[in-house]
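> Attaching a predicted model along with its sequence, questions to come.
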Amino acid sequence: MTTDSTASDDQAIVEPTPPALDEASILGRNKRLLLSALRQVGIAQVTITYVGMGDSGGVEGVEAAMPEGTCFKAMAPVTLHTQRATYSDGAWQTTEVEHSVPIEQALRDFADEIVDWLHGGWENGDGASGSVVFDCAKDSVRIEHTAYFTDSDYEETVL
């Protein structure tokens, strides 16, 4: 039997640094627009949950933390940026356009896009689930992601 004398049980495992969201990108600008729209209607926090497996998945629900006596106006419009692609003269052309959608749909779309950006293919195989949390007080969006997988441990012993 061999042992690695350089590794110790008390060494911290270093997690990879997640990619930074370019604030000038479409996702970065839409993040700011959504946080601003949520603050304007008095929402402190919104949690969008998602789940998927076996090649399909998506947003399951949107829950808003609001002051007592107010309700979430899911159909309130918000203007966001998107990229539109067209095929012309033998090449793909992309343009950025603004479009207005109900805020609940905008939150769902943003959650789908950001999870795909960070965890592409998350819905395949055993899948994954998680939450995208808009925290207006912290001016942040937090992605809580759990990936599922099947594990096996083969061992063969010949005596």
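Cool, the structure landed.
> Please count neighbours and contacts with C-alpha atoms only from this point.
OK.
> first to last residue in stretch 34-49, what's the distance?
The straight-line separation of the ends of stretch 34-49 (C-alpha to C-alpha, to the nearest Å) is 17 Å.
> Touching that stretch from outside, list them.
Stretch 34-49 has contacts (C-alpha atoms under 8 Å, 6 or more residues apart in numbering) with 59-67, 78, 103, 106-108, 111, 129-137, 139-140.
> rerun that using 6 Å as the cut-off
Stretch 34-49 has contacts (C-alpha atoms under 6 Å, 6 or more residues apart in numbering) with 59-66, 130-136.
> Regarding the residue positioned nearest the centre of the chain, what is its secondary structure?
Centroid-nearest residue in the chain: Val115, 3.1 Å away (criterion: C-alpha atoms, centre = their mean). Three-state assignment for Val115 (DSSP: H, G, I helix; E, B strand; the rest coil): helix.
> Second structure follows, compare the two:
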Amino acid sequence: MQDLDARRAHEARLKEAILNAARQAGVAHLRGEYSGAGDSGDHWEVSLEPDNPELDQDVTVELAESQFDAKSREYKTVLVETTLPLSELFDRYMEMVVESRHGGWENNEGGAGSLTIDVVEGTVTLEHTTYFEASETDTYAL
């Protein structure tokens, strides 16, 4: 999705779908952590609280996908109905949120962070750390 407003609206729809599914399943918190740098790739880990595999129920949502239109020779964003486990939906949501706010976070020195959804409060918190190499130069006229 190219348009920022459309991306944010899609994020809001996914957030509501995750909250509704989590409430129905009895999940209190969803937490994801990610890290990566340079050529090492990236690492994503998702957990549900309470930690019970039976709570990871399937959720049906519309996900934005980029598809090539051969007629116009352009990529277009379309919504595709998809069914996937709550943990995988949360993983995709987390990746979308991180990329939309810190695109390229995994490049060079990289970064890390976490995304937490408090299902009871209905809040989402993204905490992101950007890694960077620093240097300090001192110049003296003697």
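Right, received. Where do you want to start? These numbers were taken from a predicted model, which means no experiment stands behind them.
> show me where the second structure has helices.
Under the criterion DSSP state H, the second structure contains helices at 4-25, 86-101.
> ranking these by burial, who's on top?
Across the helices of the second structure, the average number of neighbours (mean count of other C-alpha atoms under 10 Å) peaks for helix 86-101, which reaches a mean of 19.
> average distance between that one and the first structure?
Aligned to the first structure and superposed, helix 86-101 of the second structure gives a mean residue distance of 0.9 Å (mean C-alpha distance after the TM-score superposition for the first structure).
> that older thread, got JSON lines for the helices of the second structure, with distance to Thr77 of the second structure too?
Output for these, formatted as JSON lines (distance: least, C-alpha to C-alpha, whole Å):
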{"stretch": "helix 4-25", "distance to Thr77 of the second structure": "10"}
{"stretch": "helix 86-101", "distance to Thr77 of the second structure": "14"}
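> thinking again about what came up before, kindly give a single ChimeraX line that selects the buried subset of the contacts of stretch 34-49 of the first structure.
Buried members of these, defined by 16 or more other C-alpha atoms under 10 Å, are picked up in ChimeraX with:
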select :59,62,64,66,130,131,132,133,134,135,136
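> Out of the contacts of stretch 34-49 of the first structure, which is nearest to Arg29 of the first structure?
Distance ranking of those against Arg29 of the first structure, using C-alpha to C-alpha, places Phe134 first at 14.1 Å.
> so who does the closest one touch?
Contacts of Phe134 of the first structure (C-alpha under 6 Å, 6+ apart): Gln45, Val46, Val141.
> let's go with 7 Å and repeat that
With contact set as C-alpha atoms under 7 Å, 6 or more residues apart in numbering, Phe134 of the first structure has these partners: Gln45, Val46, Thr47, Ser140, Val141, Arg142.
> In PyMOL, how would I select the buried members of these?
Only the buried entries of those go into this PyMOL selection, using 16+ other C-alpha under 10 Å:
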select buried, resi 45+46+47+141
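> Now the two most distant members of the contacts of Phe134 of the first structure.
Going by C-alpha to C-alpha, the pair spanning these furthest: Thr47 and Ser140, at 12.1 Å.
> State the distance from the residue nearest to the centre of the first structure to Leu27 of the first structure.
11 Å.
> repeat for Lys138 of the first structure
In terms of C-alpha to C-alpha, Lys138 of the first structure sits 18 Å off from Leu27 of the first structure.
> Give the burial count for Gly110 of the second structure, as a bare number.
Gly110 of the second structure has 20 neighbours, counted by other C-alpha atoms under 10 Å.
> Which residue comes closest to it once chain neighbours are left out?
Distance criterion C-alpha to C-alpha, 6 or more residues apart in numbering; nearest residue to Gly110 of the second structure, sequence neighbours excluded, is Ala37 at 3.8 Å.
> For Asn108 of the second structure, see how far away the one you found is.
From Ala37 of the second structure to Asn108 of the second structure the distance is 6 Å (C-alpha to C-alpha).
> Looking only at neighbour counts, state which of these two leads.
Neighbour totals were compared for Ala37 of the second structure and Asn108, and Ala37 leads with 19 against 15 (other C-alpha under 10 Å).
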